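J.: using only what follows, build the 3D model:
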Amino acid sequence: MRRLPRVITVTVLVATFSLPAACGSGQREPSQSRPAADRVTWVTGFGAFGREAYVYVAQEKGFFKEAGIEVAVQPGKGSGENLAAVLGGRAQFAAVDFTATLISAAAGKAEGAVTVAALHQRTLAALMTLAGSGISRPKDLEGKTVGDTASSVIRMMFPGYARLAGVDASKVKWVSLEPAQLAANLASGQVDAIGQYVVGRPTVSNAAKGKEVTVLPFGDVVTDLYGSAVTTSREVATGRPDLVRRFTGALLKGLAYAVEHPQEAARILAGEQPAQNAEVAAAELTLMAPYVRPAGGAPIGTMSRQRVERAIAVLRTAGALEEGLTPESVVSFDLLPKG
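T.: Okay, here's the model as predicted:
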């Protein structure tokens, strides 16, 4: 199961459903042919970087409107906080790294959360550093400082990754940073490495102004893991399965469009988030495309019970999970995209 890492050089059903106006209020009730849209909140996986553009594409292209849904978008700060938002009813849907869901569920911290579609068919988790840091392989992380958000999946995964990669995790210092601070702190030398999705290389390279970027992908060491996934509460999944299917259908349609038209998707993102660089965002989406589509022509968003079982087994071997976790406890297989 272990293999040498490769280095590549070069982010309660509280859905506010619209209700008919009261009689005599002077407002017209929605007609039966055009019911009021369901209003939900979506939390992005990590900030508003290019990799998150697909939700804005789904809005701009009218995919959510066609599904009868109005979506408020909130930039996320990492999988841990995103899980808390869903479980606390502050959002109905969120992008949560599936490995974070598994680790949190095994620790009893994700009870009531359920995955309903995969955004990435393989993990994008990685560490990034720059030329001159002295880091070119996992073992070089010992004695170094790594920056990441406090609730990042990369931080959750690191002890298991370190064990399989032969790294003494106790010799690595972690500091907490906000998503927008990561690349800048790495570029300025405040930290030696940062937690980052592999698709974040263009963002890091842009901040580093030409310095060579080194990527250490976790997927080279910890195999069989999905990446980010659409996550909701079990209450929403069981109480409003039609809403879940409509939302995920529209969101995944936006995801497919975004990776097929990265420049257009990047312009849409920049229109909603002016601080984002459209060229960098398009590069992120281009890198993300191979991670989105499943092998064999299966529909985007699909997951298999067998792969979830393998992911659980791999994480147990890495020491990240205890016994007792089952695929059905974290995935609603009946709500996954069927094609």
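
J.: C-alpha only now, for contacts and for neighbours.
T.: OK.

J.: these two touch, right, residue 198 and residue 125?
T.: Yes. Judged on C-alpha atoms under 8 Å, residue 198 makes contact with residue 125 at a distance of 6.4 Å.

J.: neighbour count: those two, which is higher?
T.: A direct count of neighbours by other C-alpha atoms under 10 Å for residue 198 and residue 125 places residue 125 higher, at 27 against 23.

J.: check contacts around the more buried one.
T.: Listed by C-alpha atoms under 8 Å, 6 or more residues apart in numbering, the contact set of residue 125 reads 153-154, 195-198, 217-219, 227.

J.: burial count for the spatially closest residue to it that is not a sequence neighbour?
T.: Closest residue in space to residue 125, ignoring its immediate chain neighbours: residue 197 at 4.7 Å, by C-alpha to C-alpha, 6 or more residues apart in numbering. Here the count is done by other C-alpha under 10 Å, and residue 197 has 23 residues near it.

J.: and if you look at residue 296?
T.: Neighbours around residue 296, by other C-alpha under 10 Å: 6.

J.: now show me the structure for the sequence below, then we'll compare the two:
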Amino acid sequence: MPWSTFRQTLAAAGVAALTLSASAAALAQDALPIKFTLDWKFEGPSAGFLMAKQKGYFEEEGLDVSIDSGNGSSGAVTRVASGAYDIAMADVNSMIEFNASNPEQAMKAMFIVYNAPPFALFTLKESGIDSVEKMEGKTFGAPVFDSPRKLFPAFAQATGIDGDSVEWTSMDPALREPMLIRGDVDGISGFYFTSLLNLRGLGVGKEDLNIWQYRDAGLDLYGNGLIASPALMEENPEAVTGFLRAVVKGWQDVIADPEAGIDAVKERDPLIDEALELDRLMMAIENNVLTEEVKTQGMGGIDEARMQKAIDQVTYAFGIEDKPAVSDVFTSEFLPPQDERMLTATQ
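T.: Predicted structure coming up:
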């Protein structure tokens, strides 16, 4: 190739590269900023969201999404209510409680992530508390914002025990499992995949524990989902749907390849225990995300009759007098089509 022709080829390639770079910059400049908060730390169950970010699914929807860790489901609700964040991964039940106390700031869930909630109670087998009846008169511990702690009255009603006889001790999240092991409390409440693995990390295996999951007690609650600020829902409905579409793609990828999901988590927190977080992610998928309802109906939506029953149970637990309707708690208007929300079990 003559030198002049080679120089022309290089120049053309340079122009093309600059054009692509300018186009990418223009797209980035036009992207709508979205501040998204998780409910908890960067752990296995956050993989679906981090994968969507890593793969560029939010960018494909014209969104510039930042993802921050959280400090609890109740805190995630207030982060959106305060205007600090646009969208949050939060406990739907805590949102119902917040709405009852703050009707002028009421929000709606728009997508369910944990179709079955991970709420659970734990005791050591050596304590002898091996039935719900033996919980009466005992002391349980959890942070004040812990969702299963706050919903314990509904658990007590469903199991027929005297919930008022159970005393509660508050502590920081990091002290919950150590206090159980030391005997400072007789039992604890927490997310199943969080407390179980935290206890395992402290040398207490599942075989050493008595565990009661709320769903096994007849509480057909929904768990954590996505809530958005009313302003975002009203002003940018297409952006909300695009966000949800990207989230579904992220979860689809993680369910197909959980280890890749953990790589996405490790990218945000290099200090995670990869094996532990893979176990946590698999627990969340198998017990909370990929339920029979989700397998047939797709991720994100609700069964209205089930949600109504859940509202009945939640309003009892929180002592809410003005019970909300399903339409006050959840909206399906932003959901992508059902065929786009189908998940496939891991092989």
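
J.: which of the contacts of residue 125 of the first structure sit farthest apart?
T.: Farthest pair in these (C-alpha to C-alpha) is 195 and 227. Separation: 14.4 Å.

J.: out of these two, which sits in the more crowded spot?
T.: More crowded of residue 195 of the first structure and residue 227, by other C-alpha under 10 Å: residue 195, with 27 against 24.

J.: please say which position in the first structure residue 261 of the second structure maps to.
T.: Taking TM-score structural alignment for the superposition, residue 261 of the second structure sits opposite residue 265 in the first structure.

J.: and residue 50 of the second structure, what does it touch?
T.: For residue 50 of the second structure, the contacting residues are 67, 250, 261, 264-265, by C-alpha under 8 Å, 6+ apart.

J.: what does it align to in the first structure?
T.: Match for residue 50 of the second structure (TM-score structural alignment): residue 56.

J.: and the helix or strand encompassing that match against the second structure, how far off on average?
T.: Residue 56 of the first structure belongs to helix 53-60 when assigned by DSSP states H and E. Averaged over the aligned pairs, helix 53-60 of the first structure sits 1.9 Å from the second structure after superposition, using mean C-alpha distance after the TM-score superposition for the first structure.

J.: same thing with stretch 278-285 of the first structure?
T.: For stretch 278-285 of the first structure, the mean deviation from the second structure after alignment is 1.2 Å (mean C-alpha distance after the TM-score superposition for the first structure).

J.: tell me the residues of the second structure aligned with that stretch.
T.: Aligned by TM-score structural alignment, stretch 278-285 of the first structure corresponds to residues 274-281 of the second structure.

J.: hmm, who's touching that stretch?
T.: Applying C-alpha under 8 Å, 6+ apart, the contact partners of stretch 274-281 of the second structure are 43-45, 47, 193-194, 197, 258-259, 262, 266.

J.: what residues sit buried inside it?
T.: Buried residues in stretch 274-281 of the second structure, counted by 16 or more other C-alpha atoms under 10 Å: 274, 276-281.

J.: contacting residues for the residue nearest to residue 125 of the first structure?
T.: Counting by C-alpha under 8 Å, 6+ apart, residue 197 of the first structure makes contact with 11, 124-127.

J.: any idea what it aligns with in the second structure?
T.: Matched to the second structure by TM-score structural alignment, residue 197 of the first structure sits across from residue 191.

J.: report the separation between its match and residue 212 of the second structure.
T.: To residue 212 of the second structure, residue 191 of the second structure is 11 Å away according to C-alpha to C-alpha, to the nearest Å.

J.: between these two, what contacts are shared?
T.: Residues touching both residue 191 of the second structure and residue 212 (C-alpha under 8 Å, 6+ apart) are residue 120.

J.: please enumerate the strands of the stretch 201-347 of the second structure.
T.: 209-213, 224-228 (DSSP state E, counting those that start in this stretch).

J.: export the ones you listed to a markdown table and tack on distance to residue 57 of the second structure and mean neighbour count?
T.: Formatted as a markdown table, the strands of the stretch 201-347 of the second structure follow (distance: least, C-alpha to C-alpha, whole Å; neighbours: other C-alpha atoms under 10 Å):
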| stretch | distance to residue 57 of the second structure | mean neighbour count |
| --- | --- | --- |
| strand 209-213 | 34 | 19 |
| strand 224-228 | 17 | 25 |
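
J.: could I get the ones you listed in CSV, plus columns for distance to residue 102 of the second structure?
T.: Output for the strands of the stretch 201-347 of the second structure, formatted as CSV (distance: least, C-alpha to C-alpha, whole Å):
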stretch, distance to residue 102 of the second structure
strand 209-213, 30
strand 224-228, 15
